[in-house]
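1. Give me coordinates for this.
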Amino acid sequence: MKPWTDIVSDNVREFGDLVVGIDPSLSDIPSFFERSGDGHWIGPYVNFLLDAVEGQVGFVKFQSAYFEACGLAGLEALSAAMVRARSARIGVILDAKRGDIGATAAAYARAYLMPASAGGSGDFEADCLTVNPLMGPDTLQPFVDCANTYDKGLFVLCRTSNPGATWLQDKVAGNRLVSERLADLIGNLSNREETKGALSNIGAVIGATVPQEGRRLRQFLKGNIILAPGLGAQGGDIAGIHALRGEILGDLLVPVSRGLTRVENREISPTAYRDLIRARLSEFKSALAYTYPQGDSSADRINGSRA
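-> Next up, the predicted model:
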């Protein structure tokens, strides 16, 4: 597989920066999945989504917790879906928010970032993983080492989209906001000199719900990719999303989950549901279309034309 930064550059250029969030929750999806023939709804549901979006988007983000909540059936569905998406050249982000000390962090890194050819299991290999830094910089290092060794990506929580984030991330520590200290740490982990003018594989999670904070934090994240959740259901808007962009194609990825897949009428038919997902995809991709200021060449343009 290609390095994470190449996947981002190539797929954003072709499909735009929308990320399909896959957060399987039975109460939010059509009831026909409950009648699937294999004894559990989650596998057929995820395959249905991948059928609907393959060839339309460059990235999917699997929220690990929803799969874990379904037990072994969920974990089997997650593994199969990750393998399928990567085989289709869709960039796979595993949203697991792992974080721990020493050997435990290294084990998490092996589980999600190490290829089978290097000794990993391969069952849950992602192109990129979300990680939690709040136990300190040393807890990030095993993830960074593994990501650098195998050309993977990381998204480090920095200023998240949930309302309770202000309780810690907007507090001052050592004359700086915690979120600012995190952004500076992420920038330094990226080796700014080596990545100058190019994307870094170490990125940051900054919510679309806090565009002013995000714009301020972007100054520490020149070549870093920002993953910006919160568009739609959590209150983020398109204007706020664009405020988080830097100057490099691919330096912003925008996940949308419920806004694409949730239904009010659970009795919708399979055909109507597929059409609804594709129509929403087209709308989001059009709304996110953007031309970077340094030029109008195809290399600098995100247009989501294959909606």
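2. switch to C-alpha atoms for all contacts and neighbour counts from now on
-> OK.
3. which ones are touching residue 221?
-> Contacts for residue 221 (CA atoms under 8 Å, 6 or more residues apart in numbering) come out as 183-184, 186-187.
4. what sits against residue 203?
-> Taking CA under 8 Å, 6+ apart as the test, what residue 203 contacts is 153-156, 186, 224-227.
5. Would you do the same for the sequence below? I want to compare the two.
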Amino acid sequence: MSSTTWTGILEAHARAHGEIVVGIDPHLPDVPAAFETVGGTMGWLPAYLDFVLDTTAGRAGFVKFQAAFFEACGLAGLGALSVAMHRARDLGFGVILDAKRGDIGSTAAAYARAYLTPAEHGGGGDFEADCLTVNPMMGPDTLEPFLDCVDRYGKGLLVLCRTSNPGAGWLQDRMTGNRLVSERLAELITAVGRGQSTGAGLSPVGAVIGATVAAEGRRLRHLLPNATILAPGIGPQGGDPGALDALRGGRPGDLLVPVSRGLLRAEDRGIALDDYRRLVIGRLEHLKAAVARPPLDAAG
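-> This next block holds a predicted model:
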């Protein structure tokens, strides 16, 4: 599998750099005040993004941009997101856009063109990601345009399955027939991914399952044998790194652990940028060690 496809990126980058995903959720109160000075007339956001990417490049294999935080900054935020996504790919990151899009018909197709279709094939080109988070709650047909991009362009999807927020169980832990909603979603993810996979390798269609729900995650992993699980919740949400073993499969790239505030938040906004760089690097190395995959046997 080519390393330019999502599954190729997953396997190669997880082997080289581990499972931590640098989560970029830019929020000014969490950012050192120095960026408001060094950013000049361009504003703090581009300078901050360049800093984070330069600091973590070569130390982490994946970056996840949370679209909402950029949208909240208006047109300047969207412009900064586009530049940062292109730069992240140039620096060798696997790029995940966390937009959780989901809709019907032509609207879903438009989202797929915006985020997963290369410009040379008719996409907008400004926000092209390697992998996109999507919301399946309106039904399997809403995934079809995104799956088409997986098939045509080697992209990846991460489909909401059992999320990390406190209220997730209100719907996701409800019974429907003889299955929980989250189990039905896991079965859907496996079924649609099976049509996109080659052999017994990783599926390009994975699941979002919170690191805060280890018991549910263990059950769902059995329904997702070849899927990558994106496991948010480590850090301020209270997820335990030790619980991640319940979500692991048997191969590199089948678990990704995004950390944003727990990696990048500056509790002291007056921190000097050299000290902030050392802080981020130290946190990243600690996180990588904390979630490191146990040695795989020869078959892994």
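6. Mind checking the TM-score on these two?
-> Counting by TM-score structural alignment, normalised by the length of structure 2, the TM-score of this superposition works out to 0.96. Behind it: 297 aligned residues with a CA RMSD of 1.4 Å.
7. Sort out for me which of the contacts of residue 221 of structure 1 are in helices.
-> Taking DSSP state H as the definition of helices, the contacts of residue 221 of structure 1 contribute 183-184, 186-187.
8. can you tell me which of the contacts of residue 221 of structure 1 lies nearest to residue 78 of structure 1?
-> Checking the contacts of residue 221 of structure 1 against residue 78 of structure 1 with CA to CA, the nearest one is residue 186 at 28.3 Å.
9. Break down the stretch 1-150 of structure 2 into its helices, ranges please.
-> Under the criterion DSSP state H, counting those that start in this stretch, the stretch 1-150 of structure 2 contains helices at 6-17, 35-38, 44-56, 67-71, 74-90, 105-116, 144-153.
10. Can you lay out these as a markdown table showing mean neighbour count and distance to residue 222 of structure 2?
-> Written out in a markdown table, the entries for those read as follows (neighbours: other CA atoms under 10 Å; distance: least, CA to CA, whole Å):
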| stretch | mean neighbour count | distance to residue 222 of structure 2 |
| --- | --- | --- |
| helix 6-17 | 21 | 20 |
| helix 35-38 | 16 | 45 |
| helix 44-56 | 18 | 33 |
| helix 67-71 | 17 | 31 |
| helix 74-90 | 17 | 32 |
| helix 105-116 | 19 | 28 |
| helix 144-153 | 19 | 23 |
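11. so what's the corresponding residue of structure 2 for residue 248 of structure 1 closest to, chain neighbours aside?
-> Residue 248 of structure 1 is assigned residue 251 in structure 2 as its aligned equivalent, the criterion being TM-score structural alignment. Distance criterion CA to CA, 6 or more residues apart in numbering; nearest residue to residue 251 of structure 2, sequence neighbours excluded, is residue 300 at 5.5 Å.
12. okay, now the one you found: neighbour count?
-> The local packing count at residue 300 of structure 2 equals 9, with neighbours defined by other CA atoms under 10 Å.
13. ditto for residue 226 of structure 2
-> Burial of residue 226 of structure 2 is recorded as 23 neighbouring residues (other CA under 10 Å).
14. ok, and the closest non-adjacent residue to the alignment partner in structure 1 of it?
-> When the two structures are superposed using TM-score structural alignment, residue 226 of structure 2 falls opposite residue 223 in structure 1. Leaving aside its sequence neighbours, residue 223 of structure 1 sits nearest to residue 199 (CA to CA, 6+ apart; 4.8 Å).
15. my guess is that neighbour meets residue 5, correct?
-> Yes - contact between residue 199 of structure 1 and residue 5 holds when scored by CA atoms under 8 Å: they sit 6.2 Å apart.
16. for structure 1, what spans make up the strands?
-> With DSSP state E, the ranges of strands along structure 1 come out as 18-22, 59-63, 91-98, 128-131, 153-159, 172-173, 176-177, 200-206, 224-227, 252-256, 290-291, 301-302.
17. equivalent range in structure 2 for stretch 137-146 of structure 1?
-> When structure 2 is aligned by TM-score structural alignment, the counterpart of stretch 137-146 of structure 1 is residues 140-149.
18. Generate a ChimeraX selection restricted to the buried entries among the contacts of residue 203 of structure 1.
-> Applying 16 or more other CA atoms under 10 Å to the contacts of residue 203 of structure 1 leaves a buried subset, and the ChimeraX line that selects it is:
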select :153,154,155,156,186,224,225,226,227
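19. Could you dump the contacts of residue 203 of structure 1 into a markdown table with distance to residue 58 of structure 1 added?
-> As requested, the contacts of residue 203 of structure 1 are exported to a markdown table (distance: CA to CA, whole Å):
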| residue | distance to residue 58 of structure 1 |
| --- | --- |
| 153 | 15 |
| 154 | 17 |
| 155 | 17 |
| 156 | 21 |
| 186 | 24 |
| 224 | 18 |
| 225 | 15 |
| 226 | 16 |
| 227 | 14 |
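20. So which of the contacts of residue 203 of structure 1 is the closest to residue 14 of structure 1?
-> Proximity to residue 14 of structure 1 was ranked across the contacts of residue 203 of structure 1 by CA to CA; first place goes to residue 225, at 17.1 Å.
21. Which residue is the nearest non-sequential neighbour of that closest one?
-> Nearest non-adjacent residue to residue 225 of structure 1, counting by CA to CA, 6+ apart: residue 251, 4.1 Å away.
22. any idea how far the one you found lies from residue 216 of structure 1?
-> Relative to residue 216 of structure 1, residue 251 of structure 1 is positioned 15 Å away (criterion: CA to CA, to the nearest Å).
23. Equivalent analysis for residue 31 of structure 1, please.
-> Plainly put, residue 31 of structure 1 is 44 Å away from residue 216 of structure 1 if you go by CA to CA.
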